[in-house]
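Novice: requesting a structural model of the entry that follows:
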Amino acid sequence: MQLQRNKVYTYHYSLSPQKQRKATGSRLIILKNPINKLQSPISWQSDLFTEQPILKPHPSEKAKNIARGISPFKVPGDSRTVLISQIDGNKFTFPSIGSPVMSVIRLKEAMRDRDWVIKARESLSRELSELINCSNGVEIEIPQGCFKYYLGKGNNMTLIKQCFNSRWWWTEDSAKSANVIWTQTISKGFFENLEGQVKPPKELDSNSLNKSVRCNVYYESDTLEEKQVDISPLNYDLITLSSSYIGFSDRRIIDPLSVHSHNKLEFNSAISDKKNLFFTMKKYYSALGENVFGYLPITFHIKNGENDPEFLSFSEKFFGDQEKKSVWIIKPGENTNRGNGIVICDSLLKIKEEIKSNPFPETGDHTYIIQKYIENPFLVNKRKFDIRLYTLITSTNGIAQAYFYQEGYIRTSSKDYNRKAIDNKFIHLTNDAVQKKADDYGKFENGNKMSYKDFQKYLDNKRIPKNFFYDILPNIKKIVLDTIKASFLDLDKRKRTHTFEIFGYDFLLDSDLRPWLLEINTNPCLELSSTILARIIPAMVENAFKIAVDPIFPEPLHSPKKAQASLFQDLVPENRFELIFHEAIDGKALLEDLKSRGTLENFVRPCND
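Specialist: As a prediction, the model looks like this:
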């Protein structure tokens, strides 16, 4: 039998592994372990079963204090609580060895206690922040003041403001004095005023591996029994137990009040511009000996109209597909999103007319992307759809990391699919900005949105032997990871500050349920236009704050709390972001692989478009 003492000075006892199965009068307790739904489930015949003796409930601190005759006393001007003994403490003795064992309570039950929720949220946030800072090679000093944020206009900044205001240590201010600037587009002035390049940490800390976020706040039952709360449903292990997680021992000490951050990566155009995405991915797959058109539709980049050599190559391809009467989609190569400037054509003459001049002045001067239209899309109730999902990329202390959000949604069109009706955008383009103008918008699904589970139900009802979560989503995640590997050297190549960005990825499934990457958006819509979006987007943004904002800008100590109403004040938020890329692990492995292939030099060379 071993005596253990945890961080909050609560005594409990546990049996050694050798004695556990020899204990008499024992019972079998199943301990719930987190399971990554995108990976193979853990076998139940593992270490999930532990035998423990049936013993008396573990007494809480309150019960011990009552037995001691100790009452809490608040020190004026101090947030701490000390214990003042009223009688001889020798009248209370701790339980003898072999008596109490702390029992485990489900998270759902503990969440009914609002006091526990408030304390647990603070404890879990500190634990997670510490592990994330370790993975970025930084150590944050305890702030002696509050932080300031600046918000631009548009794209549901009300939601972002609510997330900041739910943290009492943040106040809104001007962009010049803000610690965090949150805007729809890159603030050029922000990067121009930054100091020199940061030197990334180098010394990996193997002791940081295989650590889970622990909840050091115990649940106290009505009988004054203290119970450990099983927090595995919160999925923090998607980050800390990821194969991409690693910490550093040479951590740089940072004063958070001196940090200036932006919700945009300085060179996000490496993947958010349609032309740059094509060149970035082409260079990456070429270095690996793969064909980029196995992941992106066949693409041509046109800079100089029909006299461009690339347009001549496209013309040859177009005439070669004439028997199939191929359809092509023309997009601005840069400076556009939300369906602006997109045209669908099946005539070479019309394509030439489109690229002669800029027919959409609101997109600004741009080049053109001519892309093969996927003519055999998988349909939902005879209508076309695409998949929108999110990825968070952070660049802190010169270290790039990427997190894949496990929940996205389906965006459906309002009209039945008809390949020949190429002029009807309500058939072919599923962007919200386009579909909300259709007469049938919202007729079939609330806000033309379906959840992943709704889509799986559709597959089941149609007797299609595919599981979205096991057969389709892992393939999508693989392509997302490829985009990170392809661009991590470029997104924040100056490595000057702490920046982060939420990207919106769009995928299309063909008739074989094979995913194709369409585009990556630097300013994904955060409007809550349906019940599904009202559930997914606020939780996703709050998760992003937990990873990208809270670790660098922690809650100050010994300050009066002035918390305003929060979207999550009665909840301990579940994490849905999975760490899929760490520069010191995955980036290093990629560069070593390309070096062995002899293609590293071409990969690190800037794209030549």
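Novice: could you use CA atoms for every contact and neighbour count after this?
Specialist: OK.
Novice: quick one, what contacts Ile330?
Specialist: Listed by Cα atoms under 8 Å, 6 or more residues apart in numbering, the contact partners of Ile330 are Ile342, Val343, Ile344, Cys345, Ile351, Tyr368, Ile369, Ile370, Gln371.
Novice: the same query, at a cut-off of 10 Å, please.
Specialist: Ile330 makes contact with 299-300, 341-345, 351, 354-355, 368-373, according to Cα atoms under 10 Å, 6 or more residues apart in numbering.
Novice: one more: Tyr373?
Specialist: Tyr373 neighbours (Cα under 10 Å, 6+ apart): Pro297, Ile298, Thr299, Ser326, Val327, Trp328, Ile329, Ile330, Ile344, Cys345, Asp346, His428.
Novice: could you also give me the structure for this next sequence, so I can compare it with the first?
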Amino acid sequence: MDEFIPDTFRMDIKDEREAFFSQQEGLCADRGDIWICKPTGLNQGRGIFLLQTPEDTAAFRARMQTLAGSHTNKKIPFSMSQALIAQRYIQNPLLLKGKKFDVRSYFLIACTSPYVVFFRHGYVRLTCDLYDPKSNNLTAHLTNQYMQKKNPLYSMLKEETVWSMERFNSYINEKFMVPKGLPRDWVLSVFTRRMQQIMTHCFLAVKSKLECKLGYFDLIGCDFLIDEDFKVWLLEMNCNPALHTNCEVLKEVVPSTVTETLDLAVEIYNKCRCGLKLLPLSSQKDFVLLHCGETAGVPLTKQRSRTAGPLRTACSKSRSSIKKL
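Specialist: The predicted structure is shown next:
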């Protein structure tokens, strides 16, 4: 995973926490490494902060030691107080018109019994300001719309903070195809395949931990960053990202992701209940199938016979019968 995930340390795990701070002690003060700290269970950039100087790191270490002491004294639940990660900040991102960006794509686990997972294109998110890695303003580092709305330039640049994948592809063709020797439509070919490979790898890494029950599904937002060498990095994966999207400009870029997700999950659910062949799926639309197969070691054919029931019973099931992971 170190091929596509920046160095990351969990602060709620003692060994990883100590390894992170030991690593920082061995670095030169003028090296200029930046780390980004993110809490778990939050969205919209809440609780995120940067470690840009040795003083920042020292203060962070003192905070962690205080929290660890509070846990020892049983004043604060340890897992809740330190549930965050420290991730190496990619300081050489590819820029669009001088601005930092990332790509939000969708990973749908439409069913866990059997496993059926999909990829769907999303959109590109840009900052309002030109990129400056030394900036103390979080809006220069975090691309999500909630953070960009805090920038005084947002009202004027709102339409430029979100690009469609088609516009992104055209820009890369125009600006980088020849200078970087990229194949035409690199975004819609090489980059897309790499995102799909990474999503599949992550799924295979955790699928044994998923609760396998017919009707369970989840839509996950995956945030990818491309550096100036066109290396693709996975920054994080977020559950239910579309439900947190409230920016008007996104309506044309991702018009019906949630609706299409529900339609697809319901179709698969009903077919499984009826013992019908899963593929093809009439509601698949822009979703690309990544994996369709076994569930907890049970062959697909056996799983179908076990879950099959009377047609009248299966088809009477409504969307309330399916549940997010």
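Novice: just to revisit the earlier point, out of the contacts of Ile330 of the first structure, who's the most crowded?
Specialist: Highest neighbour count within the contacts of Ile330 of the first structure: Ile370, with 25 neighbours (other Cα atoms under 10 Å).
Novice: aligned counterpart of that one in the second structure, please.
Specialist: Per TM-score structural alignment, the equivalent position to Ile370 of the first structure in the second structure is Ala86.
Novice: name the element that match belongs to?
Specialist: Secondary structure from DSSP states H and E places Ala86 of the second structure in strand 84-88.
Novice: now the longest helix along the first structure: which residue numbers in the second structure?
Specialist: Taking DSSP state H as the criterion, the first structure has its longest helix at helix 114-136. On the second structure, no counterpart of helix 114-136 of the first structure exists by TM-score structural alignment.
Novice: and that helix, what's buried?
Specialist: Buried residues in helix 114-136 of the first structure, counted by 16 or more other Cα atoms under 10 Å: 116-118, 120-121, 123-136.
Novice: re earlier: surely the match of Ile370 of the first structure and Pro39 touch.
Specialist: Yes. Ala86 of the second structure lies in contact with Pro39 (Cα atoms under 10 Å); the separation is 9.0 Å.
Novice: who touches both of these two?
Specialist: Joint contacts of Ala86 of the second structure and Pro39 (Cα under 10 Å, 6+ apart) are Arg10, Met11, Ile48, Phe49.
Novice: list the buried residues for the helix or strand where Leu533 of the first structure lies?
Specialist: Secondary structure from DSSP H and E places Leu533 of the first structure in helix 531-548. Residues 532-533, 536-544, 546-548 are the ones in helix 531-548 of the first structure that count as buried (16+ other Cα under 10 Å).
Novice: can you name the two of these that are farthest apart?
Specialist: Spatial extent of the buried residues of helix 531-548 of the first structure (Cα to Cα) is set by the pair Ile532 and Ala548 at 24.1 Å.
Novice: and the strands in the second structure?
Specialist: For the second structure, the strands defined by DSSP state E cover 8-10, 35-39, 49-51, 84-88, 95-96, 99-112, 115-126, 162-163, 216-226, 232-239, 288-292, 323-324.
Novice: make a markdown table out of these and add distance to Val178 of the second structure.
Specialist: Output for these, formatted as a markdown table (distance: least, Cα to Cα, whole Å):
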| stretch | distance to Val178 of the second structure |
| --- | --- |
| strand 8-10 | 34 |
| strand 35-39 | 33 |
| strand 49-51 | 35 |
| strand 84-88 | 31 |
| strand 95-96 | 16 |
| strand 99-112 | 21 |
| strand 115-126 | 22 |
| strand 162-163 | 22 |
| strand 216-226 | 18 |
| strand 232-239 | 19 |
| strand 288-292 | 29 |
| strand 323-324 | 45 |
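Novice: indicate which one of those is closest to Cys272 of the second structure.
Specialist: strand 99-112 (9.7 Å).
Novice: so how far is the closest one from its chain's centroid?
Specialist: 5 Å (Cα atoms, centre = their mean, to the nearest Å).
Novice: for the match of Ile370 of the first structure, give its distance to Pro93 of the second structure.
Specialist: Distance of Ala86 of the second structure to Pro93 of the second structure, computed by Cα to Cα, to the nearest Å: 18 Å.
Novice: got it, and Ala29 of the second structure?
Specialist: 23 Å.
Novice: looking at these two now, which is surrounded by more residues?
Specialist: Pro93 (22 against 12).
Novice: could you find the closest non-adjacent residue to that one?
Specialist: Asp227 (3.9 Å; Cα to Cα, 6 or more residues apart in numbering).
Novice: and the one you found, what's its match in the first structure?
Specialist: So Asp227 of the second structure corresponds to Asp510, using TM-score structural alignment.
Novice: closest one of the contacts of Ile330 of the first structure to Asp586 of the first structure?
Specialist: Looking across these and measuring by Cα to Cα, the closest to Asp586 of the first structure is Thr299, at 28.0 Å.
Novice: from Tyr505 of the first structure, how far out is the closest one?
Specialist: 18 Å.
Novice: cool, and Asp439 of the first structure?
Specialist: 27 Å.
Novice: and the two? which has more neighbours close in?
Specialist: The neighbour comparison of Asp439 of the first structure against Tyr505 (other Cα under 10 Å) goes to Tyr505, with 21 against 11.
Novice: if you skip the residues just before and after it, what's nearest to the more buried one?
Specialist: Ile520 (4.6 Å).
Novice: which position in the second structure pairs with the one you found?
Specialist: That one, Ile520 of the first structure, aligns with Met237 by TM-score structural alignment.
Novice: ok, that match touching Ile198?
Specialist: No. Counting by Cα under 10 Å, Met237 of the second structure sits too far from Ile198 to count as a contact (11.3 Å).
Novice: what touches both of these two?
Specialist: With Cα under 10 Å, 6+ apart as the test, Met237 of the second structure and Ile198 both reach Cys222, Phe224.
Novice: corresponding residue for Phe293 of the first structure in the second structure?
Specialist: Match for Phe293 of the first structure (TM-score structural alignment): Asp2.
Novice: for burial, what's the neighbour tally of that match?
Specialist: Asp2 of the second structure: 8 surrounding residues under other Cα under 10 Å.
Novice: Leu27 of the second structure too?
Specialist: Leu27 of the second structure: 12 neighbours (other Cα under 10 Å).
Novice: swap in Leu594 of the first structure?
Specialist: 18.
Novice: what sits against Arg167 of the second structure?
Specialist: Contacts of Arg167 of the second structure (Cα under 10 Å, 6+ apart): Tyr123, Val124, Asn173.
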